[in-house]
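J.: Build the 3D model from these lines:
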Amino acid sequence: MKTLLILRHAEAGHSFTGDDHARTLTERGPSQARQVGRWLAQSQHLPEMTVVSTAMRTRQTCIWINHELGEKAPTPYLDERLYQASSSVLCSVINETPESVHTLLVVAHMPGVQDLSTQLASQDSAEHAVLEMATHWPPAGLAVFTVTKPWAELDGRDAALATFV
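T.: Predicted coordinates for the structure are as follows:
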């Protein structure tokens, strides 16, 4: 069994220059990301691989998560396809994950993270978690899925949403 962690970046500020890609975290953002890192460490959902959008706010989120994970943090892989990606693009990136990876963390953006999570949630998902995830996905919101099939075959209604943090 594998674990898929889908994370929306922590709270980001507004772009006054029009450069959305360069938006940085707000004062609350690092704290939110560190809380995610602590939760991952305490819950034993330690990522073996992390794939991150190239946007500044997602990279900063990953830095603060890895700060909390310390030596257990994998080196993040920056993937430009994740910047403002649709659910289908996010899924295709996940499909490329090597089968040797048992826990994958994806750090990306709304609405793609929510759309993909809604698409992946199987009938075996925790109903309360699905309702919460589908109605309100705050900054640093994290969906935790259990996956039983190969990464390359993941496409829809085939991962159980265990919890939404």
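
J.: alpha carbons only for contacts and neighbour counts from here, please
T.: Fine.

J.: Could I get the full set of helices for this structure?
T.: Counting by DSSP state H, the chain forms helices over residues 29-43, 56-69, 87-95, 112-120, 127-135, given from the N-terminal end onward.

J.: want to throw these into JSON lines with distance to residue 163 and mean neighbour count?
T.: As requested, those are exported to JSON lines (distance: least, C-alpha to C-alpha, whole Å; neighbours: other C-alpha atoms under 10 Å):
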{"stretch": "helix 29-43", "distance to residue 163": "11", "mean neighbour count": "19"}
{"stretch": "helix 56-69", "distance to residue 163": "19", "mean neighbour count": "23"}
{"stretch": "helix 87-95", "distance to residue 163": "19", "mean neighbour count": "19"}
{"stretch": "helix 112-120", "distance to residue 163": "11", "mean neighbour count": "21"}
{"stretch": "helix 127-135", "distance to residue 163": "5", "mean neighbour count": "15"}
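
J.: compare with the first, here's sequence two:
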Amino acid sequence: MKTLTLLRHAKSGWDDKVVRDVDRPLNSKGKRAAACVGRHWRDLRLSFDHVVASPAVRVHETIAELSSGYGETIAPVVDRRIYLASAVTLLDVIHELPEGAERVLMIGHNPGLEDLVLMLVPDKASDALRDTVEEKFPTASTAELTFDGAWVEVAQNTATLTRFIRPRDLDPALGPDQD
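T.: Below is the predicted model of the structure:
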């Protein structure tokens, strides 16, 4: 059984004067959320034998903060296709994952990650986790999917969503800002 863990980058800063979107950094709340998620992953004993990530600065800052909470360095293979990718492009990346990899972590962006989960996980009336993803896939959230078969066989409605973790579920202060 293959396991794919999807992580949306943590909350980025819009106040920084950057010319290119790819260079946008995390804000302080994003840094706290990524470290919190990393600590939770450590408590869950999550592990990965292959990591692939977008080249965006906010993704790499998420990885650095996540690693500090997780207690281990996370060293991704950077794949430019993941930057602001559609679900279809992300599926192409999945099809090319190393077959020997059993537990893969992919770190990227929305709406592609959310759309990917909704494409791969069948829409059943009793799937509360999928419904939560459909409501919103917030920054620094984790979706874990499992598949039978090879990466190249991953297709629409072939996944099981086994967990969905939002930072606000770990620490209410990491939830949406209040007006």
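
J.: Quick one: the helices of the first structure as TSV, columns for distance to residue 18 of the first structure too.
T.: Putting the helices of the first structure into TSV (distance: least, C-alpha to C-alpha, whole Å) gives the following:
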stretch	distance to residue 18 of the first structure
helix 29-43	20
helix 56-69	14
helix 87-95	24
helix 112-120	21
helix 127-135	28
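
J.: how about those helices, which one is nearest residue 152 of the first structure?
T.: With C-alpha to C-alpha as the measure, helix 87-95 is the member of the helices of the first structure nearest residue 152 of the first structure (4.0 Å).

J.: what angle separates that closest one from helix 112-120?
T.: Taking axes from the mean of the first three to the mean of the last three C-alpha atoms, to 10 degrees, helix 87-95 of the first structure and helix 112-120 form an angle of 80 degrees between their directions.

J.: average gap between helix 87-95 of the first structure and the second structure?
T.: In the superposition with the second structure, the average deviation recorded for helix 87-95 of the first structure is 0.9 Å (mean C-alpha distance after the TM-score superposition for the first structure).

J.: elements contacting that helix?
T.: For helix 87-95 of the first structure, the elements it packs on are helix 112-120, judged by 3 or more C-alpha pairs under 8 Å, 6 or more residues apart in numbering; DSSP states H and E.

J.: Need the contact partners of the helix it packs on.
T.: 6-8, 84-88, 90-91, 130, 133-134, 137, 143, 154-160 (C-alpha atoms under 8 Å, 6 or more residues apart in numbering).

J.: correct me, but residue 82 of the second structure touches residue 89?
T.: Yes: assessed by C-alpha atoms under 8 Å, residue 82 of the second structure is found in contact with residue 89 at 7.5 Å.

J.: Tell me which of the helices of the first structure sits nearest to residue 149 of the first structure.
T.: Of all these, the one in closest proximity to residue 149 of the first structure, counting by C-alpha to C-alpha, is helix 87-95 (10.9 Å).
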